[in-house]
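Participant: give me a 3D structure for the following:
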Amino acid sequence: MPSTSDAAKPLDAAPQPQTLIGHTGTLGRIRLNRPKALNSLTLSMVRDIEKALDVFEADPEVAAVLISGEGERGLCAGGDIRMIYDGGKAGSQEPVDFWREEYRMNARLRWLEKPYIAFMDGIVMGGGVGVSVFGSHRVVTERTRFAMPETGIGFFPDVGASWFLTRQQNELGTFAALTGEQLTAGDVIAFGLADSYVPSDSLPALAEKLSSLPAPASRADVSATIAAFANPPPPAEMAAQQPLIDRLFAFDTVEEILDALAQDGSSFAERTLGVLRTKSPLSLKVTLRLLRLGRRENTLEACLEREFAATAAVLRSHDFYEGVRAAVVDKDRNPQWRPVHVGDVTDQDVAAFFKPSAKPLFAGDAGKGERR
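Facilitator: A predicted model of the protein is given here:
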């Protein structure tokens, strides 16, 4: 993920807003507007989204809400990790405020009263998943690249990943969370994390059609509008590997998963083992623990609460700063993890990520009902 710093601008150039909020007909529009940074989320952008949701929900002339990303590269590559890296090193409150407000926004999207449509075109990773996967209508395209790649930067899949990657009766979520594998449109739909496949060049016309919906609009109205532009999704590339993934990733310890991969001998297992060996050993163990606990939870909010509590340990973690250094700061792609090996990560190391937060995210408002 890129840094937040932009190229030098002329002194008389007005800064562009990071989030474009407005109406097109009866459609409330939220457009993430940091294309040079792959629309990575900042705290101000999270606050912009929250304010927009307040306005759109209260406006009887708004039929539905659409979120999309400006530029040609994607919806959103995630949270602004350079801000978190710099803020964490400086002891700033901003990273904590960012996670707190982002996670509360993620939960809000799941319960939004009006239809919420996400154009998951191009790169949709990390925080980009968080602003889309809880929507009522999630549209992918031939350009979609969906991933939760956090174990590669010494972090863990968050924004409710321990909820949405554990609702399926298979181990694809475990695989996606540990490896950071990029999923294409067919897999995202098959995995239950998107609803419709629309060619990217049809998105402008779809947005225009959605803007003519009468207010209020039902979810069925929105579904019918999208269906008129949708095509059958392409084949799910990972579907052929699901029986193998289910067998190799069914264990509750990372060591057992690595052993199963090593013993399998298939080309898929060998490639996957190679990928996992590049990830932070501590992050792998924390991630698997979050997933297994999340699988037993009944609410998204409980999962977000646990993830938020774990971010406190992230800000004290060697591996997070080392992972971001290698990926974003120095860009040498050669992180020096500590510990180096999975077997050297102790129970105490992992337990540091599971201490409840002194200031919880949700005070008595968790578990509002049944939706995504």
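Participant: contacts and neighbour counts: CA atoms only from here.
Facilitator: OK.
Participant: gap between the nearest residue to Glu171 once chain neighbours are set aside and Thr287?
Facilitator: Nearest residue to Glu171 in three dimensions, chain neighbours excluded: Asp246, at 4.9 Å (CA to CA, 6 or more residues apart in numbering). As judged by CA to CA, to the nearest Å, Asp246 and Thr287 stand 17 Å apart.
Participant: which one's more surrounded, these two?
Facilitator: Thr287 (26 against 17; other CA atoms under 10 Å).
Participant: residues in contact with the helix or strand that contains Phe175?
Facilitator: Assigned by DSSP states H and E, Phe175 belongs to helix 172-179. The contact list for helix 172-179, computed with CA atoms under 8 Å, 6 or more residues apart in numbering, reads 147-151, 156-157, 165-166, 181-182, 191, 242, 245-246, 249, 272, 275-276, 279, 284, 287-288, 291.
Participant: the structure of the following sequence is requested for comparison with the preceding one:
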Amino acid sequence: MTSGSPAPAGAQGSSLDTVVVRTEGHLGRIVLNRPKALNALTHAMVRRIADALSAWEDDPAVRAVLVTGAGERGLCAGGDIRAIHDDARSGGTASAGFWRDEYRLNARIARFPKPYVAVMDGLVMGGGVGISAHGGVRIVTERSRVAMPETGIGFVPDVGGTYLLARAPGELGTHLALTATAVGAGDALLCGLADHFVPSALLPRLAEDLAREPVAEVLPRYARPAPEGELAAQREWIDACYAAGTVEEIVERLENHGGPAAKEAAAAVLAKSPTALKVTFEALRRARRLGSLERVLEQEYRVSCAALTSADLVEGIRAQVIDKDRRPRWSPPTLADVTDADVARYFTPLGDRELRLGGDSRGALG
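Facilitator: I've put the predicted structure just below:
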């Protein structure tokens, strides 16, 4: 069985489940099993993962958890954005409920008391980053493509993405967030989104050994030097351009830099939702000051709920996923048209609807 194969039926799950849960030796296995949908997360999947962690947290027979995705294309392409699109169009609240449980799960993964090993093989985007990059052991392969692509659909990086990107070296996180760039293994390691590189061909043997031996003893046998990334050589212009105080100034610096990569980055930024860009920029700067993952997730929940009522989220998903014309009509259409008040609305406290995680997020999902 490869790491990407659907899991066979077992005592604790069925291959028909969207999340297959079972144990192998001392290892708890979680396999996202929606390969035709690139393992996109649904609310039911989030709850099933949370239930598995609850069952294993105090079970002495389970010494570590391994998370993989079915199929050969990736761990997880994110949340089910078609469902979010339909919910936003109808003025519903189902997405807010999904995010509440998803963000609680993200925080819980970060605090899980046993080794939580996530195999970030293939495509890992959005919600896929949330269930992997907060884990204690994060593995990438030569096939990994890791991204927080939210600005391209009129949304803002969530699932703790602004926490992770705000802590990347220099301004690399700002670059990835605003351009929605996907990175390979070497750059994921550089940005702090992953810990180890393991060739994909070794993943089946890795899983077999993890079922029998401690994670700390197994990993050194499989970890290899990662292929060289692209971002290290671009740090100078990235740090200089993205250190600007506004998105408009960032674009100006990129366009005036002179290098082709900087100009490409400027074009990538300008293709995204102007409102999402400005809110993302503000969210990243605030995340640097907030400190803990829990505080950042609480902020992201406010931002996501505000985005659910915005025109750009519906339009962005329409253009990229529903109609696939790749020609979104953003409102407002330019960065200059997005006011400070427009941005501030996304950070308005939600009152009794706030997500409150405290300092320890191991409690059951609600």
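Participant: what's the TM-score here?
Facilitator: TM-score of the superposed chains, computed with TM-score structural alignment, normalised by the length of structure 2, equals 0.92; 348 aligned residues with a CA RMSD of 1.5 Å.
Participant: sorry, back to before: which among the contacts of helix 172-179 of structure 1 count as buried?
Facilitator: Buried by 16 or more other CA atoms under 10 Å: 147-151, 156-157, 165-166, 181-182, 191, 245-246, 249, 272, 276, 279, 284, 287-288, 291, out of the contacts of helix 172-179 of structure 1.
Participant: picking up where we left off before, OK, contacts around whichever residue in structure 2 pairs up with the residue nearest to Glu171 of structure 1?
Facilitator: Residue correspondence to structure 2 (TM-score structural alignment): Asp246 of structure 1 is matched to Asp239. Shown in contact with Asp239 of structure 2 (CA under 8 Å, 6+ apart): 170-172.
Participant: do that again at 10 Å, thanks
Facilitator: Asp239 of structure 2 is in contact with 169-175, counting by CA atoms under 10 Å, 6 or more residues apart in numbering.
Participant: what strand or helix carries it?
Facilitator: Using DSSP H and E, Asp239 of structure 2 maps to helix 235-242.
Participant: what comes up buried for the helix or strand following that helix?
Facilitator: Counting by DSSP H and E, the element after helix 235-242 of structure 2 in chain order, helix or strand, is helix 247-257. In terms of neighbour count (16+ other CA under 10 Å), helix 247-257 of structure 2 has its buried residues at 247-248, 250-251, 253-255.
Participant: need the residues you listed in TSV (columns: distance to Leu75 of structure 2).
Facilitator: Formatted as TSV, those follow (distance: CA to CA, whole Å):
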residue	distance to Leu75 of structure 2
Val247	32
Glu248	35
Ile250	32
Val251	33
Arg253	36
Leu254	33
Glu255	35
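Participant: start to end distance for stretch 347-359 of structure 1?
Facilitator: OK, stretch 347-359 of structure 1 end separation, CA to CA: 25 Å.
Participant: let me fix that, I meant to ask about stretch 109-118 of structure 2.
Facilitator: By CA to CA, the extent of stretch 109-118 of structure 2 from end to end equals 10 Å.
Participant: do stretch 160-177 of structure 2 as well
Facilitator: From its first residue to its last, stretch 160-177 of structure 2 covers 12 Å (CA to CA).
Participant: please pull up the equivalent of Gly265 of structure 1 in structure 2.
Facilitator: Aligned partner of Gly265 of structure 1 by TM-score structural alignment: Gly258.
Participant: residue contacts, that match?
Facilitator: Gly258 of structure 2 neighbours (CA under 10 Å, 6+ apart): Trp237.
Participant: what distance do you get for it to Ala265 of structure 2?
Facilitator: For Gly258 of structure 2, the distance to Ala265 of structure 2 equals 12 Å [CA to CA].
Participant: same question, Asp340 of structure 2
Facilitator: Asp340 of structure 2 is 24 Å from Ala265 of structure 2, by CA to CA.
Participant: try Glu150 of structure 2
Facilitator: 16 Å.
Participant: same question, Ala88 of structure 2
Facilitator: For Ala88 of structure 2 relative to Ala265 of structure 2 (CA to CA), the value is 30 Å.
Participant: tell me which of the contacts of helix 172-179 of structure 1 fall in helices.
Facilitator: Among those, the members falling in helices (DSSP state H) are 242, 245-246, 272, 275-276, 284, 287-288, 291.
Participant: quick one, strands of structure 1?
Facilitator: Assigned by DSSP state E, the strands in structure 1 fall at 19-24, 27-32, 64-69, 74-76, 116-120, 123-125, 137-140, 145-147, 196-197.
Participant: contact partners of the last one?
Facilitator: Spelled out, that is strand 196-197 of structure 1. 119-120, 137-142, 144, 185-186, 188-189, 223, 226-227, 229-234.
Participant: if we go to 7 Å?
Facilitator: Strand 196-197 of structure 1 is contacted from outside by 138-141, 230-233, using CA atoms under 7 Å, 6 or more residues apart in numbering.
Participant: now swap in the fifth one and tell me
Facilitator: Defining contact as CA under 7 Å, 6+ apart, one finds that strand 116-120 of structure 1 is touched by 64-68, 75, 132, 135-140, 144.
Participant: farthest pair within those residues?
Facilitator: Maximum pairwise distance among those (CA to CA): 22.6 Å, between Ala64 and Thr144.
Participant: quick check: Ser200 of structure 2 vs Glu24 of structure 2, distance?
Facilitator: 20 Å.
Participant: who has more neighbours, those two?
Facilitator: In this view Ser200 of structure 2 and Glu24 are compared by other CA under 10 Å, and Ser200 has more residues nearby, 20 against 14.
Participant: redo the contacts of strand 116-120 of structure 1 as JSON lines? Include distance to Glu101 of structure 1.
Facilitator: Listed next are the contacts of strand 116-120 of structure 1 as JSON lines, based on distance: CA to CA, whole Å:
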{"residue": "Ala64", "distance to Glu101 of structure 1": "23"}
{"residue": "Val65", "distance to Glu101 of structure 1": "20"}
{"residue": "Leu66", "distance to Glu101 of structure 1": "20"}
{"residue": "Ile67", "distance to Glu101 of structure 1": "18"}
{"residue": "Ser68", "distance to Glu101 of structure 1": "20"}
{"residue": "Leu75", "distance to Glu101 of structure 1": "19"}
{"residue": "Ser132", "distance to Glu101 of structure 1": "16"}
{"residue": "Gly135", "distance to Glu101 of structure 1": "18"}
{"residue": "Ser136", "distance to Glu101 of structure 1": "21"}
{"residue": "His137", "distance to Glu101 of structure 1": "23"}
{"residue": "Arg138", "distance to Glu101 of structure 1": "22"}
{"residue": "Val139", "distance to Glu101 of structure 1": "25"}
{"residue": "Val140", "distance to Glu101 of structure 1": "26"}
{"residue": "Thr144", "distance to Glu101 of structure 1": "26"}
